[in-house]
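Novice: A structural model of the following input is requested.
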Amino acid sequence: MAKQPMLKFVDIARDMPEKRDAQARREDFHEIYAEFSDAKAAEQASRCSQCGVPYCQSHCPLHNNIPDWLRMTATGRLEEAYRLSQSTNTFPEICGRICPQDRLCEGNCVIEQSGHGTVTIGAVEKYLTDTAWEKGWVKPIAPARERSQSVGIIGAGPGGLAAADMLRRAGVQVTIYDRYDRAGGLLTYGIPGFKLEKDVVMRRIEQLEQGGVEFVLNCNVDADIFATIRAEHDAVVIATGVYKSRDLSMPGSGAQGIVKALDYLTASNRKGFGDAVAEYDSGMLNAHDKRVVVIGAGDTAMDCVRTAIRQGAKSVKCLYRRDRANMPGSQREVQNAEEEGVIFEWLSAPKGFTDQDGKVTGVMVQRMRLGAPDATGRQAPEVIEGADYVEEADLVIKALGFEPEDLPTLFGQPDLPVTKWGTIKAAYGSGETAMDGVYAVGDIVRGASLVVWAISDGRDCAAAILKRFDAATAIAAE
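Specialist: Sure, this is the predicted structure:
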């Protein structure tokens, strides 16, 4: 009788890829996790219980067929496993690296509820696609037939790239317009290399280019350019993301040395590419030998504190007005940051800044406690009177989240429907807006969210556009 290849979670413990020593990883921007060996990937995949109702799959925004590709990995059918993974996820090697699996697939793994430790889904997903690239299984897009219809996509982040991939595979002519000099959006300039090395992103961009996707870079879309894009294409997808940083209006907030998180991360990533970055070289966006305070506790804040450590900061502290249990960022990222030397000041909020000759010298901090729940159900922070203090700082990084730009004004489209938050109103499941032939996907619809949701939106939008094109072709043929 053949030996059961799965359900080995009782005998085999959960095991993550080896994590580099904290001191060593402070010295560079390389990814901190090693790759699974073939044997280890098969072993960890074999722990899957093959649930009748796979909660890992239902809680994945892309509904990846996780149990099946885990079984294929466990039995050595790696190319099949990769192709199944790729069929529902445009960028599995990226999601395997940066998705918060602890809140999505792995956080809903049934065997963890029984005390055996979740299957290491993200690490296996990363292993599969990295192996596929190494073995040459990943090929340029080659449509079975070309279509005459074209789509213009504004924004080369994960949502726009995912839509482009699906549309191009169907033979649609695709052009992506982006304000930056490299495609990828936050994948390229927002997320540090220790979480996502840039060659991983660039090889996907190259694959899209080889498959016929055209990129128009350094393109700031204004009213005239938007009108041109709309006239030249049969459909337009707005996938700009949300790049406007939330700000602080409090005493001293205009002092030199108080910077926005995205400006700081972009400068660091540009240096990683070898670009000349004047703001970094001058020290304005460089943490070297400085006392750094980061305000916020989302994933962007975690990227900032860990970047500052690698730049050689004298000290790095993170202020957050709630406690550890109520922070929005990944607990795994907090642990990594603490290992690397970051100090978290929980229940602490800024009330202003001190400066000398216009340069920031500290953050005025008020101690907080958690009171009654707010409208979202989370306990609202309350000020503890008389517990204020000053946290010394030479560089303060504001990681307070992002808001949408005023796109109706920027694009000269007053009829573009937006919510009271400034996000675009678009139909769930298709991204279609009230403007004919105009769609929107990702953060510009959801607000600041996860890369995996942007990929999901991009794929759903592409399917809706293809359905529209097919209907139009059928009517024309009658």
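
Novice: rest of the way, CA atoms for contacts and neighbours
Specialist: Noted.

Novice: contacting residues around stretch 239-256?
Specialist: With contacts defined as Cα atoms under 8 Å, 6 or more residues apart in numbering, stretch 239-256 is touched by 153-157, 159-160, 260, 262, 351-355, 358-360, 398, 400-405, 440-444, 447-448.

Novice: can you check stretch 20-33 too?
Specialist: 17-19, 34, 192-197, 309-310, 339-340.

Novice: For PyMOL, write the select line for the buried members of those residues.
Specialist: Buried residues among the contacts of stretch 20-33 (16 or more other Cα atoms under 10 Å), as a PyMOL selection:
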select buried, resi 17+192+193+194+195+196+197+309+310+340
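
Novice: Taking the contacts of stretch 20-33, tell me the two that lie furthest apart.
Specialist: 17 and 309 (22.8 Å; Cα to Cα).

Novice: Tell me how many other residues surround residue 4.
Specialist: Applying other Cα atoms under 10 Å, we find 8 residues neighbouring residue 4.

Novice: Revised request: answer the last question for residue 166.
Specialist: For residue 166, the neighbour count with other Cα under 10 Å is 20.

Novice: structure for this one too, so we can compare:
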Amino acid sequence: MAGQKMLKFISVERDMPEKRAPDLRKDDFKEIYAEYAREKAAEQASRCSQCGVPYCQSHCPLQNNIPDWLRLTAEGRLQEAYEISQATNTFPEICGRICPQDRLCEGNCVIEQSGHGTVTIGSVEKYITDTAFEEGWVKPIRPAIERSESVGIIGAGPGGLAAADALRRQGVQVTVYDRYDRGGGLLTYGIPGFKLEKDVVMQRMDQLTDGGVQFVLNCNVGEDLSFDAIRGKHDAILIATGVYKTRDLPDSDADGIVNAIDYLTASNRKSFGDDVEEFDDGTLNAAGKRVVVIGGGDTAMDCVRTAIRQGAESVKCLYRRDRANMPGSQREVQNAEEEGVEFVWLSAPAGFEGNAVSGVKVQKMRLGQPDATGRQSPELIEGADYIEESDLVIKALGFEPEDLPQLWGVEGLEVTRWGTIKADFTTGATSLEGVYAAGDIVRGASLVVWAIKDGRDAADAILSYISSAATVAAE
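Specialist: Here you go, the predicted structure:
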């Protein structure tokens, strides 16, 4: 009976949720995709071929049981679909919105290889959990037994929050420390609302708070509270700070040259209604300006699309390779182009003009032989330099880890040669007893879905650690 509901990819075409027209969506920060209707979600889920070896699942960092919740959605059993989705993913409504499905689950969908178009996995995932919240299926965290042990988590981004959720469900007392005034990390202040509306993040924050997770916000570890003080208060510590140090360019300190994280944070703060002086005085506001964004990753895409919505006169993105070799999502590039962004491929900055920036000195490139990663290396074309006029230059070159041992005054916390915390790949255990690490601060700048996985894995390891310590103490 169930089989009759599935394998409809031959007769039913792939159909994404309706996308708002560019001239409508570029004037606000609302998400650009509409929600599936119940019948449409079931129809699209029914296209799944129910593979014997589901590559969508094996290429998902969380190993989400995608075929099963697609089948349940096709059968109209949405609450069961939600329960299976939630079993492996702490925040499926967030992953459904911001995961690069074209590189993960959908990019490895078997029916796409046969020319039928991938199942719209991300859109169905988003629909399932949005419906679960609306219907009241998302229940408050209520542990069966409260434990006396406590865990301190430094960082309220996706890795730290995923660990907090998992530990709290086991009755552990959890306190999360974060430098910002709201939890969520980059989910709140780094990713624009047109990809992830902030009430989606805040409803999870509310769920965690209601479930007993304590948040200490506006807390800069090493300044407001020492690492040793936090460590002394808890039975175990998880470091999940992410990576926030911006990769820089030489001689890029002129007025009008800003970091992507500062620019995006200011924009997101305005969406909350906060007073943001650097936005209001024009420093971090693209309105009426000729904007140049340097970089080709997803952060660069967030910046160019934000600048469009702020009313920039023009928005250009410089990237040193071509479209086929850029690291950002191709879907995001298409969305940006639809909204009026111009991509200047095979171009790299060589310097800047003006004490208050008036232009970027651009070097034209060509692609030469592949580098160590297999990607073609950019090579300079002599004599092809020119000036790209600009009033605001945004550096979106990626992020690096801060020097936490020095910043926090911690002895014995080992780091790698890249500056990330040296931690066991499976458990997240660091060189310090009872101290664990997870997410970008271990693996480098990566995806939200990987941070969630790392946070969940670290929570399991921490639970084993504090349970063993409790057993030893009892003996």
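
Novice: TM-score for these two?
Specialist: The TM-score (TM-score structural alignment, normalised by the length of the second structure) is 0.99; 474 aligned residues with a Cα RMSD of 1.0 Å.

Novice: So which bit of the first structure is stretch 428-445 of the second structure matched to?
Specialist: The aligned range for stretch 428-445 of the second structure in the first structure is 431-448, by TM-score structural alignment.

Novice: quick one: buried residues of that stretch?
Specialist: By neighbour count with 16+ other Cα under 10 Å, stretch 431-448 of the first structure contains the buried residues 431-433, 437-448.

Novice: Kindly report the same for stretch 78-90 of the first structure.
Specialist: Judged by neighbour count using 16+ other Cα under 10 Å, the buried positions of stretch 78-90 of the first structure are 78, 79, 81, 82, 83, 84, 85, 86, 88, 89, 90.

Novice: On the three-state scheme, the fourth one is what?
Specialist: Spelled out, it's residue 82 of the first structure. Under DSSP: H, G, I helix; E, B strand; the rest coil, residue 82 of the first structure falls in the helix class.

Novice: My guess is it contacts residue 127. True?
Specialist: No: assessed by Cα atoms under 8 Å, residue 82 of the first structure is found out of contact with residue 127, at 9.4 Å.

Novice: Filter the contacts of stretch 239-256 of the first structure down to just the ones in helices.
Specialist: 159, 160, 262, 443, 444 (DSSP state H).

Novice: Now do the same contact list for the second one.
Specialist: It stands for residue 160 of the first structure. Neighbour list for residue 160 of the first structure: 153, 154, 176, 237, 238, 239, 441, 455, 458 [criterion: Cα under 8 Å, 6+ apart].

Novice: between the residues you listed, which has the most around it?
Specialist: Counting by other Cα under 10 Å, top hit in the contacts of residue 160 of the first structure: residue 441 with 36 neighbours.

Novice: hang on, that residue packs against residue 454?
Specialist: Yes: applying Cα under 8 Å, one finds residue 441 of the first structure in contact with residue 454, separated by 6.6 Å.

Novice: anything in contact with each of those two?
Specialist: Listed as contacting both residue 441 of the first structure and residue 454 by Cα under 8 Å, 6+ apart are residue 159.

Novice: which residues of the stretch 351-475 of the second structure fall in helices?
Specialist: 404-408, 440-443, 448-474 (DSSP state H, counting those that start in this stretch).

Novice: how far apart are the first one and its match in the first structure?
Specialist: Read it as helix 404-408 of the second structure. Following the fit onto the first structure, the mean deviation recorded for helix 404-408 of the second structure is 0.8 Å by mean Cα distance after the TM-score superposition for the first structure.

Novice: any idea how far that helix is from the chain center?
Specialist: Centre-to-centre, helix 404-408 of the second structure and its host chain are 24 Å apart (Cα atoms, centre = their mean, to the nearest Å).

Novice: now swap in stretch 21-34 of the first structure and tell me
Specialist: That offset, for stretch 21-34 of the first structure, works out to 20 Å (Cα atoms, centre = their mean).

Novice: Between the two ends of it, what distance do you get?
Specialist: In terms of Cα to Cα, to the nearest Å, the two terminal residues of stretch 21-34 of the first structure are separated by 11 Å.

Novice: Just the buried residues of that stretch, please?
Specialist: 25, 26, 29, 30, 31, 32, 33.

Novice: pretty sure residue 95 of the first structure contacts residue 452?
Specialist: Yes: between residue 95 of the first structure and residue 452 there is a contact under Cα under 8 Å: 6.6 Å.

Novice: More neighbours: which of these two?
Specialist: residue 452 (24 against 21).

Novice: is it true that that one touches residue 63?
Specialist: No: counting by Cα under 8 Å, residue 452 of the first structure stays clear of residue 63, with 10.6 Å between them.

Novice: any idea what residue 40 of the second structure aligns with in the first structure?
Specialist: That one, residue 40 of the second structure, aligns with residue 40 by TM-score structural alignment.

Novice: which of the residues in the helix or strand hosting its match are buried?
Specialist: According to DSSP states H and E, residue 40 of the first structure maps onto helix 38-45. Buried residues in helix 38-45 of the first structure, counted by 16+ other Cα under 10 Å: 38, 40, 41, 42, 43, 44, 45.

Novice: could I get these as JSON lines with distance to residue 476 of the first structure?
Specialist: Compiled in JSON lines, the buried residues of helix 38-45 of the first structure are given as follows (distance: Cα to Cα, whole Å):
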{"residue": "38", "distance to residue 476 of the first structure": "52"}
{"residue": "40", "distance to residue 476 of the first structure": "55"}
{"residue": "41", "distance to residue 476 of the first structure": "51"}
{"residue": "42", "distance to residue 476 of the first structure": "51"}
{"residue": "43", "distance to residue 476 of the first structure": "54"}
{"residue": "44", "distance to residue 476 of the first structure": "53"}
{"residue": "45", "distance to residue 476 of the first structure": "50"}
